[in-house]
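> Structure here, sequence nowhere to be found:
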């Protein structure tokens, strides 16, 4: 654990009584006081994780924890038990065991970088020793996963994201803030290797790192093509540095020639200028080589893009072939013909149903009948003015005035029409014979409406309306005919 920041302690750190209890050793049997045992274990576990996160460390040792938690000259006595308990819970793991779980030959690049030699823990593991050494390093699983995610994010957001391979030195400079120490960087890379998102190999004594590309679940092994690309990239960097050096040398020759001219040393100034020309010529040659290498790298990148496109095309062709496995042109043409035939049948059915509902002949007949009715209505309208009486223009009399005298009521009535109906007496008698009036009151009302010529003869009225003989006798006795002649 690297002490880059000051440890932040909880509020209980100033409580003497509380700290005396926490600095004491754990009981051998947890069942004696389980609540005290659990509270002490929870305190130290949270404090260990918080301290490692504050310092940016992903590993710890018993020696480092004793140095970090030393208080008033006292050391916590239960840290060994805390480390063992966290290891059993899976929160901690021995550093060498953590590296041994990686399948990509970590011994080829991890020995000498890790804090503990592999053989040192191998013998203690075989002997079954449960003691924790002061210098033995443990990896905090939760923190190393967070550090690996930060490392991956730093790489993909940098200018090196377009490169498939990076040297270990370049990666150390890139992630100096994320992983300040070499041990933290190695452990983060081991975690990425366990997650199949990174692979580390050694080429000509130099460690190179390959990350998974965006969209890929797993990183592919380092191939000869990757090594060739890495060599080209190294050559590009080397040429770029040499061109910068030559540029500085050319500027230096120019300044020397200017100073010699001030001192009137013309021959020496000419030699400096000739040297400057040679340096610029070498720089031009190197720059041409650099452009050639960059062109090759661009073509390789383009070929990789073309390869991805070809793979996508192949996948699409295979999927389309499976989708159209049971589809043929003949089958499609037959299906279209069946659909067209069914559409024609449906159209015929619709036309048939529409013909049954309304045919052209029925429509013509109905139009002729409607025309005849309209002509009859016009004839009736022409006859009405000659048959009906004129509309009265006298004002109506209120009921109170009518009660005062009957003369005013008679005066308010319109004149009796004098024109004759265009109906013969025989036709009127035949029409009235069809009616049967059984209510004498209704008969009296009808008599009022009849002209005076007809209403004066009661026998004619009786015969016209087919009044029964018994009713005729009863009305004669009552003087019905005489009353009918009187005004109402």
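Thanks, I have it. In this text the structure is predicted, and so the values were computed from the model without any measurement.

> use CA for all of it now, contacts and neighbours both
Noted.

> can you give me the helices in the stretch 351-488 of the chain?
Secondary structure of the stretch 351-488 of the chain by DSSP state H, counting those that start in this stretch: the helices cover 360-387, 399-404, 406-412, 425-433, 440-449, 452-455, 458-464, 469-477, 480-485.

> Quick one: those helices as a markdown table, columns for distance to residue 83 too.
A markdown table is the format used below for the helices of the stretch 351-488 of the chain (distance: least, CA to CA, whole Å):
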| stretch | distance to residue 83 |
| --- | --- |
| helix 360-387 | 102 |
| helix 399-404 | 121 |
| helix 406-412 | 128 |
| helix 425-433 | 128 |
| helix 440-449 | 123 |
| helix 452-455 | 136 |
| helix 458-464 | 133 |
| helix 469-477 | 133 |
| helix 480-485 | 135 |
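
> Any chance of a markdown table for the ones you listed, columns mean neighbour count and distance to residue 44?
Formatted as a markdown table, the helices of the stretch 351-488 of the chain follow (neighbours: other CA atoms under 10 Å; distance: least, CA to CA, whole Å):
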| stretch | mean neighbour count | distance to residue 44 |
| --- | --- | --- |
| helix 360-387 | 11 | 101 |
| helix 399-404 | 10 | 115 |
| helix 406-412 | 13 | 123 |
| helix 425-433 | 12 | 125 |
| helix 440-449 | 13 | 119 |
| helix 452-455 | 12 | 131 |
| helix 458-464 | 16 | 129 |
| helix 469-477 | 12 | 129 |
| helix 480-485 | 15 | 130 |
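
> Tell me which of those sits nearest to residue 97.
With CA to CA, the closest approach to residue 97 among those belongs to helix 360-387: 98.2 Å.

> Does anything pack onto that closest one? Which helices or strands?
If contacts are counted by 3 or more CA pairs under 8 Å, 6 or more residues apart in numbering; DSSP states H and E, helix 360-387 sits against no helix or strand.

> Return the distance of it from the chain's centre.
Centroid separation for helix 360-387 versus its chain: 70 Å, with CA atoms, centre = their mean, to the nearest Å.

> The residue nearest to the spatial centre of the chain in helix, strand or coil?
By CA atoms, centre = their mean, the chain has its centre lying nearest to residue 215, at 20.3 Å. Of the three states, residue 215 takes coil under DSSP: H, G, I helix; E, B strand; the rest coil.

> For residue 197, see how far away it is.
Going from residue 215 to residue 197 by CA to CA, to the nearest Å gives 11 Å.

> quick one: what helix or strand has residue 228 in it?
helix 224-262 (DSSP states H and E).

> residues of that helix that come out buried?
Using 16 or more other CA atoms under 10 Å as the test for burial, helix 224-262 gives 229-230, 232-233, 235-236, 239-240, 242-243, 246-247, 249-250, 253-254, 256-258, 260.

> A further structure is provided below for comparison with the first:
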């Protein structure tokens, strides 16, 4: 590998492909494409190299558009231009990686109806007409401008990252934007291409003021959207704030200039006094008084503009607060409506919950009962009977009960009375015969 100094390198040396310093390899890459059928793998590899090289070159230098002439000039090596650029551009154009400038810069439709007509009616007719025209005319003209889509995306992302949050959702003119992205070292043409892409992707809104009372700086107004949000179209409120801020800037600049002139007049008056030229010194003082009156008038106007601007911004903030309240209320209403939440429904649900909890407590109470309680009671009764029987068996024998004297006397009386009554009972029965009767006596 033979490394050499190359002051005309298309990119910084640390970003160049390693093979850039290899003469043999670059000679092969600079040569025109051979027949693809001979070696398709080598043909595709060479195309991929140049496609990536052109894209990286555009991203590194913030170049979104170029022609075949521009590429041949940019990629010169040792005074030799690559002989394969024509084929590379053709293939990138066919794959959609490149678009012609005219096609890319078509103004997008901002309304649904305009978009629908553009998509369903105009574009098919336009595409069928222009596709053949682009293929035949654009690729045969080395000065035709092409836009690299990948490069535009990367450069646009760089621009978004360069915008401070103070400029989000706020109108700025094109001149102010060029100041904000000055570090990118991007040309006006490439900046406008990137802005068009950002507009098409909804990252910015653009307002073009073609009225005669606007300066060149104020004819293109840009509003950047917040991160991960869609840009809000420019409205009259945005333009009013922009106009007040521009007037504020102009008034401040005018007052500064008048103050500078006043200081210069005072210096002249002192110089004339030093030279003894009092009439000229008085004339300078008159100019100073005139300038002071102008400064006072401008200052009063500036105070009014600043006060009005402050009130407008406060109104904007209050409007946003009210809008946020409305959105919050609508969100709550929508949530309640979707969920079917009403006071009656909530009370009904609360009652159902209480009933379910009561049922749950009853179930838990039932499940918590001791199933062996009845058996335990029976066992305890039986055990008590056994203990009582054992206690009865272990007691000593008790003597027969002796009746008291009074009870014995009553018993004797009753016994005597019974005997007496038995004796009183008698029956008159015949006396038994002395002889035993014979059988014949029974028969007669």
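Arrived safely, thanks for sending. It should be emphasised that the depicted structure is a prediction, and the values quoted were computed from it without experimental measurement.

> show me what contacts residue 213 of structure 1?
The neighbours of residue 213 of structure 1, taking CA atoms under 8 Å, 6 or more residues apart in numbering as the test, are 164, 219.

> Let's see that with 10 Å instead.
156, 161-164, 197-198, 219-220 (CA atoms under 10 Å, 6 or more residues apart in numbering).

> All the strands of the stretch 1-150 of structure 2, residue numbers only.
Assigned strands in the stretch 1-150 of structure 2, in chain order: 65-66, 98-100, 146-148 (criterion: DSSP state E, counting those that start in this stretch).

> Any chance of JSON lines for those, columns distance to residue 337 of structure 2 and mean neighbour count?
Output for those, formatted as JSON lines (distance: least, CA to CA, whole Å; neighbours: other CA atoms under 10 Å):
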{"stretch": "strand 65-66", "distance to residue 337 of structure 2": "54", "mean neighbour count": "21"}
{"stretch": "strand 98-100", "distance to residue 337 of structure 2": "50", "mean neighbour count": "20"}
{"stretch": "strand 146-148", "distance to residue 337 of structure 2": "50", "mean neighbour count": "24"}
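
> which stretch among these comes nearest residue 174 of structure 2?
Proximity to residue 174 of structure 2, assessed across the strands of the stretch 1-150 of structure 2 by CA to CA, is greatest for strand 65-66 (19.5 Å).

> Relative to the whole chain's centre, how far out is stretch 139-156 of structure 1?
For stretch 139-156 of structure 1, the distance to the chain centre is 30 Å (CA atoms, centre = their mean).

> which bit of structure 2 covers it?
Mapped onto structure 2 using TM-score structural alignment, stretch 139-156 of structure 1 spans residues 147-164.

> Name the residues of that stretch that are buried.
For stretch 147-164 of structure 2, by 16+ other CA under 10 Å, it's 147-152, 154-156, 158-160.

> same thing with stretch 168-177 of structure 1?
Under 16+ other CA under 10 Å, the buried positions of stretch 168-177 of structure 1 are 168, 171-172, 174-175.

> Residue 223 of structure 2 should be in a helix, yeah?
No: Residue 223 of structure 2 sits outside any helix when classified using three-state DSSP, being strand.

> What's the match for it in structure 1?
Alignment note (TM-score structural alignment): residue 223 of structure 2 maps to residue 211 of structure 1.

> okay, now that match: neighbour count?
Neighbour count for residue 211 of structure 1, taken as other CA atoms under 10 Å: 26.

> and it, what does it touch?
Contacts of residue 211 of structure 1 (CA under 10 Å, 6+ apart): 152, 155-156, 161, 163-166, 189, 192-193, 196-200, 218-221.

> cool, residue 244 of structure 2 as well?
Applying CA under 10 Å, 6+ apart to residue 244 of structure 2 gives the contacts 250, 302, 305-306, 308-310, 312.

> List the ones among the residues you listed that fall in helices.
250, 302, 305-306, 308-310, 312 (DSSP state H).

> Could you dump these into JSON lines with distance to residue 338 of structure 2 added?
Formatted as JSON lines, these follow (distance: CA to CA, whole Å):
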{"residue": "250", "distance to residue 338 of structure 2": "54"}
{"residue": "302", "distance to residue 338 of structure 2": "53"}
{"residue": "305", "distance to residue 338 of structure 2": "48"}
{"residue": "306", "distance to residue 338 of structure 2": "47"}
{"residue": "308", "distance to residue 338 of structure 2": "44"}
{"residue": "309", "distance to residue 338 of structure 2": "43"}
{"residue": "310", "distance to residue 338 of structure 2": "42"}
{"residue": "312", "distance to residue 338 of structure 2": "38"}
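
> and which of those residues is nearest to residue 411 of structure 2?
residue 312 (131.9 Å).

> Grab the nearest non-local neighbour of the closest one.
Distances taken as CA to CA, 6 or more residues apart in numbering put residue 241 closest to residue 312 of structure 2, at 7.4 Å, once the chain neighbours are dropped.

> where's the aligned residue in structure 1 for the one you found relative to residue 244 of structure 1, distance?
Aligning on TM-score structural alignment places residue 241 of structure 2 opposite residue 229 in structure 1. Using CA to CA, we find residue 229 of structure 1 at a distance of 23 Å from residue 244 of structure 1.

> same deal with residue 144 of structure 1?
Distance of residue 144 of structure 1 to residue 244 of structure 1, computed by CA to CA: 39 Å.

> Ok, residue 184 of structure 1 next?
Between residue 184 of structure 1 and residue 244 of structure 1 the computed distance is 34 Å (CA to CA).

> And residue 317 of structure 1, by the same measure?
Taking CA to CA, one finds residue 317 of structure 1 at 50 Å from residue 244 of structure 1.

> and if you look at residue 149 of structure 1?
With distances taken as CA to CA, residue 149 of structure 1 is found 36 Å from residue 244 of structure 1.

> contacting residues around residue 351 of structure 2?
Counted by CA under 10 Å, 6+ apart, residue 351 of structure 2 has contacts 345, 357.

> My assumption is that it lies in a helix; please confirm.
Yes: under three-state DSSP, residue 351 of structure 2 falls within a helix.

> still on that earlier bit, residue 3 of structure 1 is nearest to which of the helices of the stretch 351-488 of structure 1?
helix 360-387 (104.4 Å).

> In structure 2, what stretch matches that closest one?
The aligned range for helix 360-387 of structure 1 is empty, by TM-score structural alignment.

> Also stretch 279-290 of structure 1?
Under the criterion TM-score structural alignment, stretch 279-290 of structure 1 matches residues 291-302.

> Comparing the matching stretch with structure 1, how large is the average distance?
Stretch 291-302 of structure 2, aligned to structure 1 and superposed, deviates on average by 1.6 Å (mean CA distance after the TM-score superposition for structure 1).
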